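**Student:** I'd like to go over a predicted model; first the sequence, then the structure.
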Amino acid sequence: MKKNIIILFVLLHQSFFAQSQTKIIDMHIHSYTDSDFGDREPSQDYYGKKGSKDAESHRIETFAAFEKFNIVKAMVSGNPESVENWVAKDDDHRIIRGILMFSPNDHEMDSVKFEQMVKDKKIEVFGETAPYYGGTTLSDSIWQPYLRICEKYDIPVAVHTGGGDPGGTYSWSPKARLKLGDPYLIEDVLVKYPKLRIYMMHAGGEDWPEHAIRLMAYYPQLYTDLAVMLWVEPNTQRYVKEFLQNIKEAGYLNRVMFGSDQMTWPYAIEKSINFLNSLDFLTEQDKEDIFYNNAARFLKLKE
């Protein structure tokens, strides 16, 4: 009898959490057009899972995940054409327009064009910015015109931290170097633009999770997402588990946001959610904050 009561309590507890976790914000989604679909990602992930077959299938499958898991907002980055294609088909107004840039002149961009896109609300988050892949850092002079515009218009910035895909240096990102992913390399940006809303992607990756925590301790405006660390392979999951334990103990969990970084594998959204929910050292409130509340505060969303 006592055993049955305990089981019932556990089931009710799980049911309550499932109902209370009503909203999710995904701060790290990628979009593609047919012209760039699969250019950067391998044909299958670590687990042998193949990605979507093409750009439109990927969008449809990702939108289905949004619906299934009540993802009410998603920061989507890709080339501008792909992002606008997603927005045009987004009847539920979930998409927050981002832009994927490895170098400051990607998409034939310059500061004049960039500022006009910001004014036209074609860019709502400057990111994913990934200087790592282009052989630079966000602190380099070539990125400063964009950052000044972001601070001027209060546009959040999302910057890649940590490494990249193994072997990428030998193929599509020849200028990438592991040392460029160190979160400490964005410190000059934090000093120069104290009003800038900025978040790290991947929480420093496998290499510098402690650097990410130390940087957040020094700069209270700095947030982070978790992204690919939640699902891509067991080793990244090990690191992000340790990161979450450490940052909770340090007292900065209120600036950690959910992101899936599903790339061409929309199933990674569910996998990321399930892994985060499986961490028993996080309370229900911790999870609610990571899934929604912290990002809502960062984005200045109005209910």
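**Tutor:** That came through fine.
**Student:** contacts and neighbour counts: CA atoms only from here.
**Tutor:** Will do.
**Student:** please report how far Gly204 lies from Thr161.
**Tutor:** 5 Å (C-alpha to C-alpha, to the nearest Å).
**Student:** do the same with Phe275
**Tutor:** Where Thr161 is concerned, Phe275 sits at a distance of 21 Å (C-alpha to C-alpha).
**Student:** second one coming, line it up with the first:
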Amino acid sequence: DFALCSCGSAVEVDHDQNPIPDEDQVTQHDNNERMLRLVRQHAKRIGAFMWIKPRLESCDQDFEDMIASNRDIIYGIKVHPYHSKMAFNSEKVQDYIRLAKKYDLPVVSHTSNDYESSPQLVYEMALKYPDVNFVMCHMGLATDNQEAIELIAKLPNLYGDTAWVRADMVYQAIKICGS
């Protein structure tokens, strides 16, 4: 019994795409530090995905140091393009992808029907970075999942996550992509 988690307290925009006010922003560092403290207490049961803030912050030395010093409990980097209001293929996100490559970590991204989170952009980055594993969370939330399934089937470093995916589409994904 093992769970992987990320902490979304550091979203950059709300559900309506309005910026979170400065006084309510949680820094990338503070957000991940809080999560890592929790995970460290339960390391045999929980692993961490590092949450990023590419719109307001950067893939800086502090972020890399957090990964390096907690590599035993960090299992990947989490991107939420919708709540960052930044396209998955942006240069700022690619800085984090390159860091993931350095530490042999997968990049896990929310995917949905908006441009920033589109499965197509995750696919393009998986093509560009073949040595990095990518996971499409929700396989295109609020879609029929067909595009995501077809894209996942094309690349060995692209995977699907079935949270919020209908059971019939999970079965179809397994049939087409394998288990």
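**Tutor:** Cool, the structure landed. Keep in mind it's a predicted model, so treat the numbers as computed, not measured.
**Student:** where does the TM-score land?
**Tutor:** Scored against TM-score structural alignment, normalised by the length of structure 2, the superposed chains reach a TM-score of 0.75; 162 aligned residues with a C-alpha RMSD of 2.8 Å.
**Student:** quick check: end-to-end length of stretch 142-160 of structure 2?
**Tutor:** This stretch, stretch 142-160 of structure 2, spans 15 Å end to end (C-alpha to C-alpha).
**Student:** which residue in structure 1 lines up with Phe134 of structure 2?
**Tutor:** Matched to structure 1 by TM-score structural alignment, Phe134 of structure 2 sits across from Ile198.
**Student:** the longest strand seen in structure 2: average distance to aligned residues in structure 1?
**Tutor:** Scanning structure 2 for the longest strand, with DSSP state E as the assignment, gives strand 134-141. Here the mean offset of strand 134-141 of structure 2 against structure 1 after fitting is 1.2 Å, by mean C-alpha distance after the TM-score superposition for structure 1.
**Student:** list the buried residues for the following helix or strand past that strand?
**Tutor:** Counting by DSSP states H and E, the next helix or strand C-terminal to strand 134-141 of structure 2 is helix 146-154. Using 16 or more other C-alpha atoms under 10 Å as the test for burial, helix 146-154 of structure 2 gives 148-149, 151-153.
**Student:** could you give the angle of the longest strand of structure 2 to helix 146-154?
**Tutor:** Angle of strand 134-141 of structure 2 versus helix 146-154, following axes from the mean of the first three to the mean of the last three C-alpha atoms, to 10 degrees, is 160 degrees.
**Student:** how far away from the center of its chain is strand 134-141 of structure 2?
**Tutor:** Centroid separation for strand 134-141 of structure 2 versus its chain: 9 Å, with C-alpha atoms, centre = their mean, to the nearest Å.
**Student:** what's it packed up against?
**Tutor:** Secondary-structure packing of strand 134-141 of structure 2 (3 or more C-alpha pairs under 8 Å, 6 or more residues apart in numbering; DSSP states H and E): strand 107-112, helix 119-128, helix 146-154, strand 158-160.
**Student:** residue ranges of the helices in structure 2, please?
**Tutor:** Using DSSP state H, the helices found in structure 2 span residues 28-41, 61-69, 81-84, 91-102, 119-128, 146-154, 167-177.
**Student:** map Asn89 of structure 2 onto structure 1.
**Tutor:** Applying TM-score structural alignment, one finds that Asn89 of structure 2 aligns to Ser139 in structure 1.
**Student:** give me the neighbour count for Val170 of structure 2.
**Tutor:** Using other C-alpha atoms under 10 Å, Val170 of structure 2 has 20 neighbouring residues.
**Student:** what sits against it?
**Tutor:** Shown in contact with Val170 of structure 2 (C-alpha atoms under 8 Å, 6 or more residues apart in numbering): Thr162.
**Student:** and for Ser31 of structure 1?
**Tutor:** 55, 59, 76-79, 82-83, 86, 263.
**Student:** if you set the cut-off to 10 Å instead, what comes out?
**Tutor:** Contacts for Ser31 of structure 1 (C-alpha atoms under 10 Å, 6 or more residues apart in numbering) come out as 37, 55-56, 58-59, 62, 76-86, 98-100, 262-264.
**Student:** just the buried ones from the residues you listed?
**Tutor:** Buried members of these, scored by 16+ other C-alpha under 10 Å, are 37, 55-56, 58-59, 62, 76-80, 82-84, 86, 98-100, 262-264.
**Student:** measure Ala142 of structure 2 to His42 of structure 2 for me?
**Tutor:** Applying C-alpha to C-alpha, the value for Ala142 of structure 2 to His42 of structure 2 is 33 Å.
**Student:** ditto for His83 of structure 2
**Tutor:** From His83 of structure 2 to His42 of structure 2 the distance is 28 Å (C-alpha to C-alpha).
**Student:** between those two, who's got more neighbours?
**Tutor:** Comparing His83 of structure 2 with His42 by other C-alpha under 10 Å, the one with more neighbours is His83, at 24 against 13.
**Student:** quick check: that one touching Ala10?
**Tutor:** Yes: counting by C-alpha atoms under 10 Å, His83 of structure 2 does reach Ala10; the two are 9.1 Å apart.
**Student:** related to what we said a few turns ago, just put the buried residues of helix 146-154 of structure 2 in JSON lines and tack on distance to Ala167 of structure 2.
**Tutor:** Compiled in JSON lines, these are given as follows (distance: C-alpha to C-alpha, whole Å):
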{"residue": "Ala148", "distance to Ala167 of structure 2": "15"}
{"residue": "Ile149", "distance to Ala167 of structure 2": "14"}
{"residue": "Leu151", "distance to Ala167 of structure 2": "19"}
{"residue": "Ile152", "distance to Ala167 of structure 2": "17"}
{"residue": "Ala153", "distance to Ala167 of structure 2": "18"}
